[in-house]
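>>> Generate coordinates for the sequence data below:
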Amino acid sequence: MIETFKAGVRLVVGGVLVVASTLLHGTPLLALAVVKVLLPIATVRHLLTRILTRIAESWVGVNSVLMGSLGGTRIDAPSLDGLHRDGWYLVVCNHQSWVDIPVLQAVFNRRIPLLRFFLKQQLIWVPVLGLAWWALDFPFMKRYSKDVLTKRPELRGKDIEATRRACAKYRELPVAVMNFVEGTRFTPDKHVKQASPYRHLLLPRAGGIAFVLDAMGELIEAIVDVTIVYPAGKPSVADLFTGRVREVRVDVRVLPLPARGDYENDARHRQRFQAWLNALWQDKDDTCTRLGGSGSR
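Predicted structure coming up:
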């Protein structure tokens, strides 16, 4: 009973502090985002992007402190030798819980560039968040379905061109692009439905990171392969603030880029790329086992 009460207090206090931090950081972030919209001058926008990034890193830093102090969460992660804040990286990770995101932010904040996620083009119209994502230079991806390409073959390749243009800003702005390769969070039902050959993981989706590498391959220095394991089982965000996530184990590997090619139109390259990713995922599954993974529970 007492432990339940303490957990409830931690949850309320944590929620209040997260909201307060969000307001503290979000207000100037959105104000500067509006300025960035109204002043389409390259040098001004570049300066504002750096300021906005520092605000976002501060917000992430506060959340990481709250995660450790209120929840008592200990993250066992290796040193990030070879990585730096001025690099260009593609970060790939297994996906078990929404807790993965604050864990990744805690591990990498101010050690590599701010993690940025590829977003669907339509998300730029999400109220408030769309403006914040745009201001922070999150890349918006425009992709066409197979049905659309069948009806309008002239659009083939346009999505890659649009993404390359969107990522042109990264030639001067170091970036760490984040991708959850499984495309969805792990659940036992999904694991069974996919007939996944991996013990702790769902099937990896090759198209997403192939698309990123096609659009940004000449910029990206390395792939940062991250494996997250929760020894006590998959947690919720509420568990994070109520002291139920005592330990998180994280493995980080820096890998060279696979051979580049035309994933959509070159069947042999597509086969090689998928074989590379499947081998990477088998290594990740073995890493989950070594770290004490509980993904299939």
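>>> For the rest of this, base every contact and every neighbour count on C-alpha atoms.
Will do.
>>> buried residues in the longest helix seen in the chain?
In terms of residue count, the longest helix belonging to the chain (DSSP state H) is helix 2-38. Buried positions in helix 2-38, judged by neighbour count with 16 or more other CA atoms under 10 Å: 7, 10-11, 13-14, 18, 21-22, 25-26, 29-30, 32-33, 36.
>>> With stretch 220-237 instead?
220, 222-231, 233-235, 237.
>>> I would like the residues contacting it, please.
For stretch 220-237, the external contacting residues (CA atoms under 8 Å, 6 or more residues apart in numbering) are 87-100, 213, 244-245, 247-257, 284, 287-288, 291-295, 297.
>>> Which stretches in the chain count as strands?
74-76, 89-93, 115-117, 119-120, 140-141, 176-180, 222-229, 247-255 (DSSP state E).
>>> Make JSON lines from those strands and add distance to residue 272 to it.
Converted to JSON lines, the strands of the chain look like this (distance: least, CA to CA, whole Å):
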{"stretch": "strand 74-76", "distance to residue 272": "34"}
{"stretch": "strand 89-93", "distance to residue 272": "18"}
{"stretch": "strand 115-117", "distance to residue 272": "25"}
{"stretch": "strand 119-120", "distance to residue 272": "26"}
{"stretch": "strand 140-141", "distance to residue 272": "24"}
{"stretch": "strand 176-180", "distance to residue 272": "20"}
{"stretch": "strand 222-229", "distance to residue 272": "17"}
{"stretch": "strand 247-255", "distance to residue 272": "17"}
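>>> Second input sequence below; structure requested for side-by-side comparison:
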Amino acid sequence: MLAKLPGPIRIPLALLLLAANILLHVLPLFALSLVKVVVPVHGIRLACSRMLVAIAESWIGVNNFLFGLFTRIRWQVEGLAGLRRDGNYLVLCNHQSWVDIPVLQKVFNRRVPFMRFFLKQQLIWVPLLGPAWWALDFPFMKRYSRETLLRHPELQGRDREATRQACAKFRHMPVSVMNFVEGTRFTPAKHDAQSSPYRHLLRPKAGGLAFVLDAMGDALHATLDVTIVYPEGRGTMMDLIAGRVHDIRVHVRELPIDATLVGSYDDDAAFRGRVKLWVNALWREKDARVAQMLMAADAAPVGE
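Sure, this is the predicted structure:
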């Protein structure tokens, strides 16, 4: 088992194979994307989209295999029964580390439709990965600070329109739309700065999920409430690759789409309040669940 190799050998070898996997999948992905852009025939473009997803799922599958070879992680995952590959899901999750993304990909790859994340606009410039995310129809969002919006009020609502445009594409294909509701990764400093009422979570932001529900509400058939816990503490991507992450616990809960949460978030104050109440209640339950998962991990026998 490669996880037993000495670190100076194991880590460079793991990085080399992960990089090779990127090239192996990104090159055909780019070639197929070019066909999709150049050929104006709807049927061909639809077929290209399906093939692009198959390439992406293969890419994730190989990554999962490599992490399994080079690491020794104790996985505890609950709530995967009944998930559908032909469904449309809104996936809501707490956010602690970049490790969350490979965790979500391992848990859901080929169990639900391919997940699209809302990404910061700057990430499109990441070599190889940025163009690959663009080719796979990941929505890129340009966030504006409060000061910028005060100086340029005409920029107000741009994120909402970008969300609508992205979701318009998703209405014609099975999709899982991923939303980190806190909007940023958890750190103690951010937690204190927000005066968060939750022990293990940042304050949730309701606007993003409200925009997705407004744009896709009738096309979505369920929400997946996902909670990720790292009992040893939040690690980095390098910690994951280097085998320093040993215990990952994931809880998945499927919830029906509440029709009362579909509406105009910007224009209806009563509706906005209703969505915020729903999200805050969800986050209180999630905070309690994180505490329970951590207690269970502490009580587990060593080596379980």
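>>> on that earlier part again, how far does the longest helix of the first structure sit from its chain's centre?
Counting by CA atoms, centre = their mean, to the nearest Å, helix 2-38 of the first structure is centred 20 Å from the centre of its parent chain.
>>> One more: stretch 286-297 of the first structure?
The answer for stretch 286-297 of the first structure is 21 Å, by CA atoms, centre = their mean.
>>> can you pull the contacts of the residue nearest the centre of the first structure?
Note on the first structure: the residue nearest the mean C-alpha position is residue 178, at 3.4 Å, using CA atoms, centre = their mean. Taking CA under 8 Å, 6+ apart, we find residue 178 of the first structure in contact with 90, 91, 92, 115, 116, 117, 118.
>>> try 6 Å
Residues counted as contacts of residue 178 of the first structure (CA atoms under 6 Å, 6 or more residues apart in numbering) are 91, 116, 117.
>>> ok, residues contacting stretch 109-118 of the second structure?
Contacts of stretch 109-118 of the second structure (CA under 6 Å, 6+ apart): 84, 85, 138, 139, 140, 174, 175, 176, 177, 178.
>>> count of residues packed around residue 176 of the second structure?
Residues near residue 176 of the second structure, counting by other CA atoms under 10 Å, number 25.
>>> wait, residue 79 of the first structure
For residue 79 of the first structure, using other CA under 10 Å, the count is 10.
>>> go on, residue 191 of the second structure?
18.
>>> need the contact list for the residue lying closest to it once chain neighbours are set aside.
If you skip the residues right next to it in sequence, residue 191 of the second structure has residue 202 as its closest partner in space, 5.7 Å away by CA to CA, 6 or more residues apart in numbering. Contact analysis of residue 202 of the second structure by CA under 6 Å, 6+ apart lists 182, 191, 196.
>>> try residue 75 of the first structure
247, 248, 249.
>>> wait, which of the contacts of residue 178 of the first structure is closest to residue 108 of the first structure?
residue 91 (10.4 Å; CA to CA).
>>> show me the contacts for that closest one.
Applying CA under 6 Å, 6+ apart, the residues contacting residue 91 of the first structure are 177, 178, 223, 224.
>>> Mind telling me what the first one corresponds to in the second structure?
Taking TM-score structural alignment, the alignment pairs residue 177 of the first structure with residue 177 from the second structure.
>>> was I right about that match contacting residue 90?
Yes. Counting by CA atoms under 6 Å, residue 177 of the second structure touches residue 90, with 5.0 Å between them.
>>> Can you tell me the number of residues neighbouring residue 174 of the second structure?
Neighbours of residue 174 of the second structure (other CA under 10 Å): 20.
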